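In: Let me see the structure of the following:
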Amino acid sequence: METPNPRHAAELSEGAKALGIELEAEQQRLLLAYLALLIKWNKAYNLTAVRDPDEMVSRHLLDSLSVVPHVAEGGTRWLDVGSGGGMPGVPLAILFPDRDFTLLDSNGKKTRFLTQVKLELGLRNLQVVHDRVEHYRPAQAFDGITSRAFSALADFTGWTRHLGDGETRWLAMKGVHPDDELQALPADFRLERCHVLQVPGCQGQRHLLILRRIS
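Out: This is a model prediction of the structure:
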């Protein structure tokens, strides 16, 4: 495994502390190893629009970690929809080794990358599924479903409705507050909470919307 960039290591450690997260040494090592894989594979696979490795700590790792307190509130089975390069699913799997995370994406190149991440980092609590979300039929509902800039809220909830139930929390990570998208939310979903996320090193607004399905 490659030697971590000292600047990236310092930014990750300091940024996590600013978010109120004390990373264990192994968590720090795994997050930086994941970052190294992301940088390496991104050159050929176009996993993320962020091309500058120096921007990836804040815009990918710390942005993913910003939802840790809300994932910590409960739920052992999580689904990351449209996971792409693995955000926030991979960092969350590293932070919560006692919970199960399924990363779903319809792009074969991206799921191949995620499978490599799982193998190289030894993340036994991470499952990778190559499928369209509307076709995916797991045996039971998930406790939590996350998305990061995946789609409009109406599509996110509509496409994943069958993957949750009345106990499931849908966590949608957004930039600016999506007023228009909330107006178009399906009738059987409600906004439970909205949090402004302060991500160290990130410019622009970040919001987390927590949604529930109405029984």
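In: switch to C-alpha atoms for all contacts and neighbour counts from now on
Out: Will do.
In: Just after the lengthiest helix in the chain, pick out the following helix or strand.
Out: Counting residues, the longest helix found in the chain (DSSP state H) is helix 25-45. Per DSSP states H and E, the first helix or strand lying C-terminal to helix 25-45 is helix 53-56.
In: Packing partners of the next helix or strand along the chain from that following helix?
Out: Beyond helix 53-56 in the direction of the C-terminus, DSSP H and E gives the next helix or strand as helix 63-65. Judged by 3 or more C-alpha pairs under 8 Å, 6 or more residues apart in numbering; DSSP states H and E, the packing partners of helix 63-65 are helix 89-95.
In: List the buried residues for the helix or strand immediately after the helix it packs on in the chain?
Out: Next helix or strand after helix 89-95 toward the C-terminus (DSSP H and E): strand 100-105. Residues 100-105 are the ones in strand 100-105 that count as buried (16 or more other C-alpha atoms under 10 Å).
In: Over to stretch 157-166?
Out: So, applying 16+ other C-alpha under 10 Å, buried residues of stretch 157-166: 157, 159-165.
In: another one to check against the first:
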Amino acid sequence: MSEHNLPPAVADTLQRGLADMGLAAELAPPLLRYLALLHRWNQTYNLTAVRDPQEMVTRHLLDSLAMQPHVADGTLADLGTGPGLPGIPLAIACPGLQVTLVESNGKKARFMREAVRQLQLGNARVAESRAEALDEPGQYDQITARAMDTLEGIVRVGGHLLRPGGVLLAMKGIHPHEEIAALPAGWRVRDVVPLQVPGLSGERHLVTITGP
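Out: Below you'll find the predicted structure:
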């Protein structure tokens, strides 16, 4: 399936969303190719509970890209990425970012390998592994997890991957006061930034945490 097999309204929604977020219109074609592939595979392999392509634009693509201004060039491990969210949209939008897509589910890992191949994403690789079992300690400038766990849980399973001075970028809904209070000793919140996602109701925050 190519992007041309998606309803025309899907491309319109994405292009409006990119414009609202100040992102380049040139990102739309590869994002639509990724979305078309995800939609096709999802009909067989149930990779995401979101099945409507229009809803996927908002809840997957634009939601993932909302954190793009806060991501720096370098290395990033996306933990429990599922079908590649937010890692693949970030790899598309940030060519200076080297993304490792960490996912233990075999069918999701297979999908991502195919997406990376078809999109020719030279700055993305798939690690079919649980985050805590990934034997790459201190190799990443940044780690992220969009819907994986509590902040404490993310640190517990993925904190070993961060280099000294690296940061955890965690996508959350409402301001996670209780999760912040439960962070392990030595882990500190640098900032909590509200994010605006076009078409998405409810709160979104990006929590930036530095390691010990």
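In: how about the nearest residue to the residue of structure 2 most remote from its centre, chain neighbours excluded?
Out: Going by C-alpha atoms, centre = their mean, the residue of structure 2 most distant from its centre is Ala185, 26.3 Å out. Nearest residue to Ala185 of structure 2 in three dimensions, chain neighbours excluded: Pro212, at 7.9 Å (C-alpha to C-alpha, 6 or more residues apart in numbering).
In: before we move on, what about Thr111 of structure 1?
Out: The spatial neighbour of Thr111 of structure 1 that comes closest, neighbours along the chain excluded (C-alpha to C-alpha, 6+ apart), is His130 at 6.0 Å.
In: Quickly note the distance from the one you found to Tyr136 of structure 1.
Out: 9 Å (C-alpha to C-alpha, to the nearest Å).
In: Geometric centre of structure 1: which residue is closest?
Out: Centre of structure 1 computed as the mean C-alpha position; nearest residue by C-alpha atoms, centre = their mean is Pro88, 1.6 Å away.
In: Trace that residue over to structure 2, please.
Out: When structure 2 is aligned by TM-score structural alignment, Pro88 of structure 1 is paired with Pro86.
In: Tell me the spacing between that match and Val207 of structure 2.
Out: The gap separating Pro86 of structure 2 from Val207 of structure 2 is 15 Å, by C-alpha to C-alpha.
In: Please apply the same query to Met67 of structure 2.
Out: Taken as C-alpha to C-alpha, the span from Met67 of structure 2 to Val207 of structure 2 is 10 Å.
In: Kindly report the same for Tyr140 of structure 2.
Out: Counting by C-alpha to C-alpha - Tyr140 of structure 2 and Val207 of structure 2 are separated by 17 Å.
In: For the aligned partner of Gln139 of structure 2 in structure 1, give me its contacts.
Out: Using TM-score structural alignment to pair residues, one finds that Gln139 of structure 2 aligns to Ala141 in structure 1. Ala141 of structure 1 makes contact with 162-165, 168 under the criterion C-alpha atoms under 8 Å, 6 or more residues apart in numbering.
In: Likewise for Ala170 of structure 2?
Out: Taking C-alpha under 8 Å, 6+ apart, we find Ala170 of structure 2 in contact with 144-146, 151, 206-208.
In: Looking at these, which are in strands?
Out: 144-145, 206-208 (DSSP state E).
In: Out of those, which comes closest to Tyr45 of structure 2?
Out: Closest to Tyr45 of structure 2 out of those is Ala145 (22.0 Å), distances taken as C-alpha to C-alpha.
In: Quick check, that closest one in contact with Thr81.
Out: Yes. Between Ala145 of structure 2 and Thr81 there is a contact under C-alpha atoms under 8 Å: 7.0 Å.
In: Tell me the residues that contact both of these two, please.
Out: Here Ala145 of structure 2 and Thr81 have no joint contacts, going by C-alpha under 8 Å, 6+ apart.
In: Tell me the spacing between the match of Pro88 of structure 1 and Asp73 of structure 2.
Out: Pro86 of structure 2 sits 15 Å away from Asp73 of structure 2, going by C-alpha to C-alpha.
In: And for Met112 of structure 2?
Out: For Met112 of structure 2, the distance to Asp73 of structure 2 - C-alpha to C-alpha - is 21 Å.
In: same check, this time on Arg204 of structure 2
Out: Arg204 of structure 2 is 23 Å from Asp73 of structure 2, by C-alpha to C-alpha.
In: biggest strand in structure 2 by residues?
Out: As assigned by DSSP E, the longest strand anywhere in structure 2 is strand 162-172.
In: and that one, how far from structure 1 on average?
Out: Averaged over the aligned pairs, strand 162-172 of structure 2 sits 1.1 Å from structure 1 after superposition, using mean C-alpha distance after the TM-score superposition for structure 1.
In: Between all of the buried residues of stretch 157-166 of structure 1, which two are separated the most?
Out: Trp159 and Asp165 (13.3 Å).
In: Find the helix or strand that the corresponding residue of structure 2 for Pro200 of structure 1 is a member of.
Out: In structure 2, the residue matched to Pro200 of structure 1 (TM-score structural alignment) is Pro198. Pro198 of structure 2 belongs to no helix or strand when assigned by DSSP H and E.
In: Cheers, nothing more for now.
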